[in-house]
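**Student:** whatever this is, show me its structure:
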Amino acid sequence: MEFILYLLLILLFTKLAGDLSVRLGQPAVLGKLLVGILLGPAVLGWVQPGGFIHYMSEIGVLLLMFIAGLETDLRQLRENWKAAFAVAVGGILLPFAGGFAIGEWFGFADYNSLFLGVILSATSVSISVQVLKEMDRLNSPEGSTILGAAVIDDILVVILLAVLMSFFGTGDNISLSLLIGQKLLFFAVAVIAGWLTVPRLMRWLAPLRVTEAVMTAALVILFAYAYFAEKMGMAGIIGAFAAGIAIAQTPFKQVVESKVEPIAYTLFVPVFFVSIGLNVSFEGLGSHILFVVVLSMFAILAKWLGGGIGARLTGFNTRSSLIIGAGMISRGEVALIIAATGLASGLLLPQYFTGVIIAVMVTTLVTPPLLKGMFR
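**Tutor:** Next comes the predicted model:
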């Protein structure tokens, strides 16, 4: 019954910390992220990472990105696709090159340095999405560009990771053409299903004489999209985002949106925010403090400048470009997954794993106040 105590602590402390953050002029999500560090192994040790927390947090981030899809202005997203592509490319080139240089400076083998570049290239906008929602800026030109860039970034980083693992990893060789084909297949199926299947499925399931038929139909579509995305080598959050956009084009958008937010923000999303902080551990940090400081500082600046330059080159003014760059800084759960994959395949040195995780956490904690401050 330990999981009940975990839920009690997570729900109580995230709400209190979120309220305190808002009173201090910061986004509520910042307090929730810090709660994960406080309750986790790094400080108090009251909540331990495990299977239950992992699965609850997975549902939480899927629901968060699903809501983002529901609230996204598709027209705005289409108008900013060129800027989104430039931001994604700029936000990969600079961190990748810098990550490789840092690895070489600290004496890594070439393939370990290349993998460090891949970790720094990743982006997780789930934290930025929450900040944008709190400020009602999700459908601003900057918000739409950040969302679009995150989708493109996910594709490019997965391809980079696959190429690296095919040459240096311990797994099987990976066909690059197959990998790209899977990504194209995902988007083709997502668009066709969103146009033909999703509206019909919603109309078919909505009249069922059972409790919450519309909401159940929406969740079925959400998890189907997320599962298909994972099978095609994409992050499940991209599938969830696509599912939200598809349902937003149906007459059921308002009903789904009003019912999914209580489900998400009451239980699953707080667990997701806390789960990120649970990965922090200060064990063995002292011997690699310089590595952590250098990696953290560069991880922030490289993504901020790389994404900002991409936005500036496509017509955004300097302030908007810096906002977009700031929205791409967080590496979040995406980088944590890549780091774990690298550790298992020998691409990430075990003695530097903790340092990489802390650097990822620093980027995640910096993003909310920075993004809010830039919008001001």
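**Student:** only C-alpha atoms from now on, for both contacts and neighbour counts.
**Tutor:** Noted.
**Student:** check the offset of stretch 151-160 from the chain's centre.
**Tutor:** For stretch 151-160, the gap between its own C-alpha mean and the chain's C-alpha mean amounts to 12 Å (CA atoms, centre = their mean, to the nearest Å).
**Student:** contact partners for V360?
**Tutor:** V360 is in contact with 296, 330-332, 335-336, counting by CA atoms under 8 Å, 6 or more residues apart in numbering.
**Student:** which ones are touching the most centrally placed residue in the chain?
**Tutor:** For the chain, S124 is the residue whose C-alpha lies nearest the centre (CA atoms, centre = their mean; 2.5 Å). By CA under 8 Å, 6+ apart, the residues touching S124 are 150, 328, 330-335.
**Student:** and what about it, helix, strand or coil?
**Tutor:** coil (DSSP: H, G, I helix; E, B strand; the rest coil).
**Student:** roughly how far apart are it and Y111?
**Tutor:** Here S124 is placed at a distance of 24 Å from Y111 (CA to CA, to the nearest Å).
**Student:** before we move on, the earlier item: now, which of the contacts of V360 lie within helices?
**Tutor:** Judged by DSSP state H, the subset of the contacts of V360 located in helices is 296, 332, 335-336.
**Student:** quick one more, to check against the first:
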Amino acid sequence: MLILQLAVILIASKVAGDISVRLGQPSVLGKLLVGIVLGPSVLGFVTHTEIISELSQIGVILLMFIAGLETDVHEFKRTGKASTSVGVMGIVVPLALGYGAGLAMGLSSIESVFLGLLLSATSVSISVQTLKELGKLSSKEGSTIMGAAVIDDVLVILALAFLMSFTGGDINLGMVILKKIAFFAIIILVSWKVVPWALSKFAALKVTQSVMSAGLIICFLFAYFAEYTGVAAIIGAYIAGVAIGLTNFRDEITHKVETIGYSLFVPIFFTSVGITAQFDGIGENLWLIVSLSILAIASKLFGGAVGAKLTGFPWRNSIAIGSAMVSRGEVALIIAAIGLENQLLTQDMFAVLIVVVLVTTVVTPPMMKFFFSEKGSRHDSLALKKNA
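**Tutor:** Model prediction:
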């Protein structure tokens, strides 16, 4: 049955992606929507089994690894200030509005802060594919978005650990901070000294695809180490890609990992996002879902846009950057699960937030398509040249 499900997922995702492109939208939108159709909410042909979940995890890790390989490091360095501003404002605005919404809903102060933190999370795995399709991944905007995603992830996790220390959760804030510092210190050192050495040693082996295997080993080890230290696995995979991208093996590994990723694992990831959708009983909380979805989209869009504008981007470029930060994805799902486990969310609220996260994920590609349109890009490119 699994083999048949994989075949159906691949066929459906490719056809749906093609239809989406023909309709003027990024292919990822079609892949997300067809997942909803295939999943339990509509046809029920594909279920989110443990195996599908693991294959999906590999897919998102490879997707972020590819994004790292294609990152222009020189542009990345130049956008450090902008990334910080976007990352910070992309947390401050949703956190404040989420906290206010929580109080208005009758939640306690701690529960309201938790809701704000959940709405502050960002997962750019969906945005990465859209940026690639629009040819913007290596642009100034793309580099800003990727840098902001790293900052956003670290700050939200640290804030969550700080909050949990007040709720009786078994979390040592000092240890959490120490792990984050250790992660970045070790990962930077390994990227600088070990990665080039390891690739050169593997390249000398008399076996097939040794360099490609070395690239995947580094990717998976970085992802595991990131997850072990409390940083999202996708951040570790992205940094692994950036590290390998600075070596002479970049082009070879990029070409081959794209073949592996986009032929199997990445389509499974995109489709599985839709498959996980559960719409049972949402009618009772429809207005709450609509209200929180609008809040989630607007707060991240506005926060990211203000952060970008403060560092000199024209308004349209700023809004485009903000739109790429809207998707909450798997990061918010993890936070929601923590909230449910520690009784900061009721079961009904948890179900509502799962749908809200799905909504933010589905609306992100068409929003990015609109704001990154060529018409707007030409106008803003002239503005950027005048400001340069």
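**Student:** from the contacts of V360 of the first structure, pick the one nearest L156 of the first structure.
**Tutor:** A335 (13.7 Å; CA to CA).
**Student:** what about the counterpart of V210 of the first structure in the second structure, neighbour count?
**Tutor:** Aligned counterpart of V210 of the first structure in the second structure: V207 (TM-score structural alignment). Residues near V207 of the second structure, counting by other CA atoms under 10 Å, number 9.
**Student:** give the contact list for V207 of the second structure.
**Tutor:** Here V207 of the second structure is in contact with no residue (CA under 8 Å, 6+ apart).
**Student:** that one: what secondary structure?
**Tutor:** Classified using three-state DSSP, V207 of the second structure is coil.
**Student:** re earlier: could you redo the ones in helices among the contacts of V360 of the first structure as CSV and give each row neighbour count and distance to Q26 of the first structure?
**Tutor:** Below are those laid out as CSV (neighbours: other CA atoms under 10 Å; distance: CA to CA, whole Å):
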residue, neighbour count, distance to Q26 of the first structure
S296, 21, 21
G332, 24, 19
A335, 22, 24
L336, 21, 25
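**Student:** now the two most distant members of those.
**Tutor:** Between any two of these (CA to CA), the greatest distance is 14.3 Å, for S296 and L336.
**Student:** residue farthest from the centroid of the second structure?
**Tutor:** Distance to centre of the second structure, CA atoms, centre = their mean, peaks at K206 (37.3 Å).
**Student:** and S113 of the first structure, what does it touch?
**Tutor:** Contacts of S113 of the first structure (CA under 8 Å, 6+ apart): 99-104.
**Student:** can you check E142 of the first structure too?
**Tutor:** Per CA under 8 Å, 6+ apart, neighbours of E142 of the first structure: 320-321, 323-324.
**Student:** if we go to 6 Å?
**Tutor:** By CA atoms under 6 Å, 6 or more residues apart in numbering, the contact set of E142 of the first structure is I324.
**Student:** work out for me the element L382 of the second structure sits within.
**Tutor:** helix 374-387 (DSSP states H and E).
**Student:** who does that helix touch, helix- and strand-wise?
**Tutor:** Packed against helix 374-387 of the second structure, as judged by 3 or more CA pairs under 6 Å, 6 or more residues apart in numbering; DSSP states H and E, are no other helices or strands.
**Student:** returning to that earlier point: which of the contacts of S113 of the first structure ranks first by neighbour count?
**Tutor:** If you rank these by neighbour count (other CA under 10 Å), G99 sits at the top with 26 neighbours.
**Student:** okay, buried residues for whichever strand or helix holds that one please.
**Tutor:** Per DSSP H and E: G99 of the first structure is located in helix 81-105. Buried positions in helix 81-105 of the first structure, judged by neighbour count with 16 or more other CA atoms under 10 Å: 81-104.
**Student:** could you identify the helix or strand that succeeds it?
**Tutor:** helix 110-121.
**Student:** which residue of the second structure sits opposite L267 of the first structure in the alignment?
**Tutor:** L267 of the first structure maps onto L264 in the second structure, by TM-score structural alignment.
**Student:** now swap in G239 of the first structure and tell me
**Tutor:** Under TM-score structural alignment, G239 of the first structure pairs with G236 in the second structure.
**Student:** go ahead and confirm its match touches F225.
**Tutor:** No - G236 of the second structure is not in contact with F225 according to CA atoms under 6 Å; the separation is 7.2 Å.
**Student:** between those two, which is the more surrounded one?
**Tutor:** Each of G236 of the second structure and F225 has its neighbours counted (other CA under 10 Å); G236 has more, 29 against 18.
**Student:** any idea how far the residue nearest to the centre of the first structure is from L201 of the first structure?
**Tutor:** For S124 of the first structure, the distance to L201 of the first structure - CA to CA - is 30 Å.
**Student:** before we move on, what about A226 of the first structure?
**Tutor:** Taking CA to CA, one finds A226 of the first structure at 17 Å from L201 of the first structure.
**Student:** those two - which one has more neighbours?
**Tutor:** Counted by other CA under 10 Å, A226 of the first structure and L201 do not tie: A226 has more neighbours, with 24 against 15.
**Student:** now check the second structure for the residue matching the more buried one.
**Tutor:** Using TM-score structural alignment, the equivalent of A226 of the first structure in the second structure is A223.
**Student:** tell me what the helix or strand containing its match is packed against?
**Tutor:** Under the criterion of DSSP H and E, A223 of the second structure resides in helix 210-228. Counting contacts by 3+ CA pairs under 6 Å, 6+ apart, helix 210-228 of the second structure packs against helix 195-203, helix 233-245.
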